[in-house]
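One predicted model, sequence on top.
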Amino acid sequence: MMEEAELCFPQLLNTSCKRHTRPQFESMLIYILMSFVSLLTVVLNLLVIISISHFRKLHTPTNLIILSLAVSDLFVGLFVMPFQVLLTEPCWLLGDLVCSMCFFLAFIIVSASVVNIVLISVDRYVAICDPLHYPTKFTQSRVKVSALLCWISCIFYSFMILYDNLKQPGRYNSCYGQCVINIFGAVHVVIAFIIPISTIVVLYLRVFVVAVSQARAMRSHITAVKLQSSVTVTVKKSELKAARTLGVVVAVFLMCFCPYYCVSLSGYDITMASSTNSFINFLLLLNSCLNPVIYAFFYPWFRNSVKFIVTLQILQPQSSQANIL
């Protein structure tokens, strides 16, 4: 009886996984923390989506990319975080097909977040380093197409990387009660981490160099036409502020994603339900909650739009025309 009580499926004595229990306090802490962060992630990103979608003043190319990022972050809170909570359980009870589909959905959503961060970096790079051509290169229609291609490419990539797992769910489980997938780890790390991170770092190093040179030029008032100079300075300050804010977004992204992929690169094998695995996965997903928090601190338009939403002023006629900048 004691042996049966330690099995995920006591009726399957020879093929059931063992139930590895953890302290009740640790389990409760994980549930409460993940549930709270999941709810907060959904609420904050929903505010970002409503703000950018409703107020026409916010319909800029940069904000459209932020909108796409907020959608992926919203899905992280709605689907990926609850799935991660289930993975902290000692036994997986929902079946092999649900396991594979949950991983497939998680790969799409998290990959979309990464690609959207790359798009933000490209947007800021062109805005700072090639400001004269930015309005023609980054139009709203082009950004919408880019965001759509981002999601399509993430769906295709996730399907290819998880093809064997989707074709035959549970083929890599060693016993009943597991939720295990197998992917080409090296390929995934290169495509989903090294290439995007390298692109982001290179672009922001370039942006940083140009931003520093522009800041020095702004401090030295040596231009011949003062009126033109003041207009140029105003535009540059606006762009530099946006670049600085989105630079913080990228820095937080690196801090959240690096531990997960560093463990993958090290080849260190950790148990799916272990505390270490729960922590690095939680840190990775926490990025989706921190992005709108950064907007709240750095973007006045976000704070103003939240006031409109909370006070229900958004329901008033012509509220979409309000100047919240």
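Cool, got the structure.

contacts, neighbours, all on C-alpha from now
Will do.

tell me the centre residue of this structure?
Ser113 (3.7 Å; CA atoms, centre = their mean).

got a list of what that residue touches?
Leu69, Ser72, Asp73 (CA atoms under 8 Å, 6 or more residues apart in numbering).

6 Å instead?
By CA atoms under 6 Å, 6 or more residues apart in numbering, the contact set of Ser113 is Leu69, Ser72.

next up, a second structure to put side by side with the first:
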Amino acid sequence: MGTQEKSELCFPQLFNMSCKKPAIARSKAVFLHIVLSSVSFLTVALNLLVIISVSHFRQLHTPTNILLLSLAVSDFLVGLLLSPAEILRSTACWFLGQPTCLMYIFVSLTVTSASVGIMVLISADRYVAICDPLNYPIRITDRRVKLCVCLCWLCSIAFSCFLVRDDLHQKRKQNSCYGKCVVVVQYIAGVVDLILTFIVPVTVIIVLYMRVFVVAVSQARSMRSHATAVRNHLPMTLTKKSELKAARTLGVLVLVFLMCFCPYYCVSLVGEEFINSSSASFVAYLFGLNSCLNPLIYAMFYPWFRKAVKLVVTLQILQPGSSEVSIL
């Protein structure tokens, strides 16, 4: 093998067993590393602020915020573990070994499944809050939400173990080249993953939020047409307005999630033979970008988040009794 051909290999000493280096210009690779590393750092920092804020301030311990806390944890893991690994996987050779590759795949599948499950829970939370507001405090409690979140993560871990087991079996059987971290999933497992992680959850989210939208519009019209009655029932009206505002904010959150998440699985629907590595990397980056956008959405629509961040950044949360500070 010639010197030039050896320089194109990830492990020149392994000759035919080595993968080729990704065909990407050095200047482009450096640019991608800078941009994606910056996004990854921002994702970690912003979601860490969400985690600290919701965990520390007692007034923020509500069912909806518990769901946002769980989503922030998954987004934090994306920025801390998945994004750096994806940058390495798509722009350079994989030098971290097969066990680390499998761990990356496992964490990636777990976090993706958990994020989808949490989005379904958020949609269900808003559905009950808008469509059945009188029974919302009874049906949606902190304890039930925490239980649902735990089950969501446990199911995601169990399902990821199933997929990684099949992937490990396939890789041993196919004995692929060294220097790449590629997800290889059996056909049946891939179909099950597509149905359980994409088709069913996305359908449920869309149906629930369509129902929330219809009821929210109906309530808004009702409040406008009964201005006099609204003034006589001010506390109840304020509650409705707050729930409608929360539904709008979380609706934006869900919409952005679907816009970033759907292309990720559309690649699976199209098939790998029709998708090049650049397109596959792009949809992975897009999904990772969603984890950075979520805290920005909170900052845009939630005054309590901006106030909490100010207290966290200025280290006022270290003062005694700071957890009891009024945030809302």
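Structure received. The structure presented is a predicted model; accordingly, all values stated were derived computationally and were not measured.

Kindly provide the TM-score of these chains.
Remark: TM-score between the superposed chains equals 0.94 [TM-score structural alignment, normalised by the length of the first structure]; 323 aligned residues with a CA RMSD of 1.8 Å.

so how far is the helix ranked longest in the second structure from its chain's centroid?
When the second structure is scanned for its longest helix (criterion: DSSP state H), the result is helix 234-270. Computed by CA atoms, centre = their mean, to the nearest Å, the chain-centroid distance of helix 234-270 of the second structure equals 13 Å.

cool, and stretch 151-164 of the second structure?
16 Å.

Repeat that for stretch 20-27 of the second structure.
On CA atoms, centre = their mean, the centre of stretch 20-27 of the second structure falls 29 Å from the chain's centre.

aligned partner of Trp153 of the second structure in the first structure?
For Trp153 of the second structure, the aligned position in the first structure is occupied by Trp151, per TM-score structural alignment.

for its match, what are its contacts?
Trp151 of the first structure touches Ala112, counting by CA under 6 Å, 6+ apart.

rewinding a little: after superposing, tell me the mean distance of the longest helix of the second structure to the first structure.
By mean CA distance after the TM-score superposition for the first structure, the fitted helix 234-270 of the second structure averages 0.8 Å away from its aligned residues in the first structure.

In the first structure, what range does that helix match?
Aligned by TM-score structural alignment, helix 234-270 of the second structure falls on residues 230-266 of the first structure.

Quick check: whichever strand or helix holds Ala215 of the first structure compared with the second structure, mean distance?
Secondary structure assigned from DSSP states H and E places Ala215 of the first structure in helix 195-219. Comparison of helix 195-219 of the first structure with the second structure after fitting gives an average deviation of 0.5 Å (mean CA distance after the TM-score superposition for the first structure).

Ok, stretch 35-45 of the first structure next?
Relative to the second structure, stretch 35-45 of the first structure is 0.6 Å off (mean CA distance after the TM-score superposition for the first structure).

got a list of contacts for that stretch?
Contacts for stretch 35-45 of the first structure (CA under 6 Å, 6+ apart): Ala70, Leu74, Gly77, Met81, Cys289, Pro292.

on that earlier part again, which residue in the second structure aligns with the residue nearest to the centre of the first structure?
In the second structure, Ser113 of the first structure lands on Ser115 (TM-score structural alignment).

Does that match lie in a helix or a strand, and which?
Ser115 of the second structure is part of helix 98-131 when elements are defined by DSSP H and E.

which bit of the first structure covers the helix or strand just after that helix?
Per DSSP H and E, the first helix or strand lying C-terminal to helix 98-131 of the second structure is helix 136-139. Mapped onto the first structure using TM-score structural alignment, helix 136-139 of the second structure spans residues 134-137.

List the buried residues of that stretch.
Within stretch 134-137 of the first structure, the residues that count as buried by 16 or more other CA atoms under 10 Å are Tyr134.

helix or strand for the match of Trp153 of the second structure, which one?
Going by DSSP H and E, Trp151 of the first structure is part of helix 140-161.

count of neighbours near the aligned partner of Ala215 of the first structure in the second structure?
Aligned by TM-score structural alignment, Ala215 of the first structure pairs with Ala220 of the second structure. Look at Ala220 of the second structure: counted by other CA atoms under 10 Å, it has 13 neighbours.

who are the neighbours in contact with Ala220 of the second structure?
No contacts exist for Ala220 of the second structure under CA under 6 Å, 6+ apart.

which residue lines up with Leu82 of the second structure in the first structure?
Match for Leu82 of the second structure (TM-score structural alignment): Val80.

Thought Ile108 was touching that match, still the case?
No - with contact defined as CA atoms under 6 Å, Val80 of the first structure does not count as touching Ile108 (10.2 Å).

quick one: Val35 of the second structure and Ile87 of the second structure, what's the gap?
The gap separating Val35 of the second structure from Ile87 of the second structure is 10 Å, by CA to CA, to the nearest Å.

Which one of these two is surrounded by more residues?
Applying other CA under 10 Å to Val35 of the second structure and Ile87 shows that Ile87 carries more neighbours, namely 19 against 10.

so how much does the helix or strand encompassing the more buried one differ from the first structure once superposed?
Assessed by DSSP H and E, Ile87 of the second structure sits inside helix 83-91. When the first structure is overlaid, helix 83-91 of the second structure sits 1.2 Å from its aligned residues on average, using mean CA distance after the TM-score superposition for the first structure.
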